[in-house]
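In: Got a sequence here, can you model it:
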Amino acid sequence: MVTSRRLPNHQALTQLAQEYPELDISSVEACLTFLDTTAEVQQALDAHFARYNLSMGKFTLLIQLFVASDKGLTPSEFAERSGVTRATITGLLDGLEKEDLVKRQPYPQDRRKLTIVLTDKGREFISKMLPDHFCRTTDMMSNLNATEKKTFIELLGKLRNGTSAMRDV
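Out: Below is the predicted model:
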């Protein structure tokens, strides 16, 4: 059994369960293990993106533009796809534009709007980065076989469906 480094271990949870009968030890342990693993994955990704002088946010925008091809995306589309505010997107775009990886241009049907596109430098940068990124992603997931990966995706979907329990009032 994997235990969290920062949060209560099995013995502590067992003691808490004596006082709080609604505490389901296996649910809490699963959640704590998930949180610890998520933190480690996030640290690994931060280190990986730092090699390229990127953050996860900047990478997300670059890959969205790379997939969108030449048509580009509006700041609103980025915000909606990324689940963040337009202000956050503006800050990320400012940094990417300063590095000449993206450029803002007038939206074809409405000059009050902007479209963001990759520059040639940005397209070349992401094209060179992706092979390493995909190899490292494959290596990170290599301890799971194909069936386990499919099950993992299904389990994460179920977990995502339960997140409203933490949000609901």
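
In: CA only for contacts and neighbour counts going forward, please
Out: Fine.

In: who touches the closest residue to Val102 other than its chain neighbours in this structure?
Out: Spatial nearest neighbour of Val102, excluding adjacent residues (CA to CA, 6 or more residues apart in numbering): Leu118 at 4.3 Å. When contacts are counted by CA atoms under 8 Å, 6 or more residues apart in numbering, Leu118 is found next to 62, 65-66, 70, 72, 101-103.

In: Would you do the same for the sequence below? I want to compare the two.
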Amino acid sequence: MPDLNIRDMPTRELFAEYQERYKNINADTALAYLDFEKTSSRAAQMVDRFLESESLTETRFICLMLLYRQVSEPMKPSELAHGAGVKRGTITGVIDGLARSGWVDKVKDEHDGRSVKVSINHAGVTKLERILPRIYQLDNDIMAGISSQDFEAFSKILALINKNLDNME
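Out: Predicted coordinates for the structure are as follows:
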């Protein structure tokens, strides 16, 4: 459900009506899940708008970050695809776009002349170092007002949700 933007959220009463037809409905679970989806979609949209204002997409940003982490070691496109969670066919276009923007360099693989590796260049590093403080401030603003105990509980809940998702795959 990408970009869930329900303005008229279902009510507990509506779920009570549905329970008469669908016995496995748990109103608390359904309402919490919808709220979680709506909140995460709103946060992702906010980050996407910021990245777009910087001529980036989430995938392009992730690739720059992966390259930035190991600035002295170029990466194979397959490594970038794996790290960014995208298909090999997708990563080619992402790399080409980053290269056109002047943020990465493609170099022949010294061990396999048919292959290339990708590295972040000075312009890419400068770009990231300029926007990272704003990204981290955006993270802080989104999460403002949450206590350290609530963060701990939230992290445990997210870990449990991820475990459940792993078990479903």
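
In: Quick check on the contacts of Leu118 of the first structure: which are buried?
Out: With neighbours counted using 16 or more other CA atoms under 10 Å, these contain these buried positions: 62, 65-66, 72, 101-103.

In: tell me, what residue is most central in the second structure?
Out: Closest residue to the average C-alpha location of the second structure: Glu58 at 6.2 Å, with CA atoms, centre = their mean.

In: hey, which helix is longest across the first structure?
Out: The residue-count maximum for a helix in the first structure (DSSP state H) belongs to helix 25-50.

In: compared with the second structure, how much does that helix deviate?
Out: When the second structure is superposed, helix 25-50 of the first structure averages 1.0 Å from its matched positions, counting by mean CA distance after the TM-score superposition for the first structure.

In: so where in the second structure does the helix or strand that that helix is followed by end up aligned?
Out: Going down the chain from helix 25-50 of the first structure, the next helix or strand is helix 56-68, by DSSP states H and E. Residues 58-70 of the second structure are where helix 56-68 of the first structure aligns, with TM-score structural alignment as the criterion.

In: can you list the residues that contact that stretch?
Out: When contacts are taken as CA under 8 Å, 6+ apart, the neighbours of stretch 58-70 of the second structure outside the stretch itself are 48, 51, 74-75, 80, 83-84, 94-95, 98, 118-120, 124-125, 128.

In: what two of the residues you listed have the greatest distance between them?
Out: Of all pairs drawn from the contacts of stretch 58-70 of the second structure, the one with the largest separation by CA to CA is Asp48 and Pro74; the distance is 26.5 Å.
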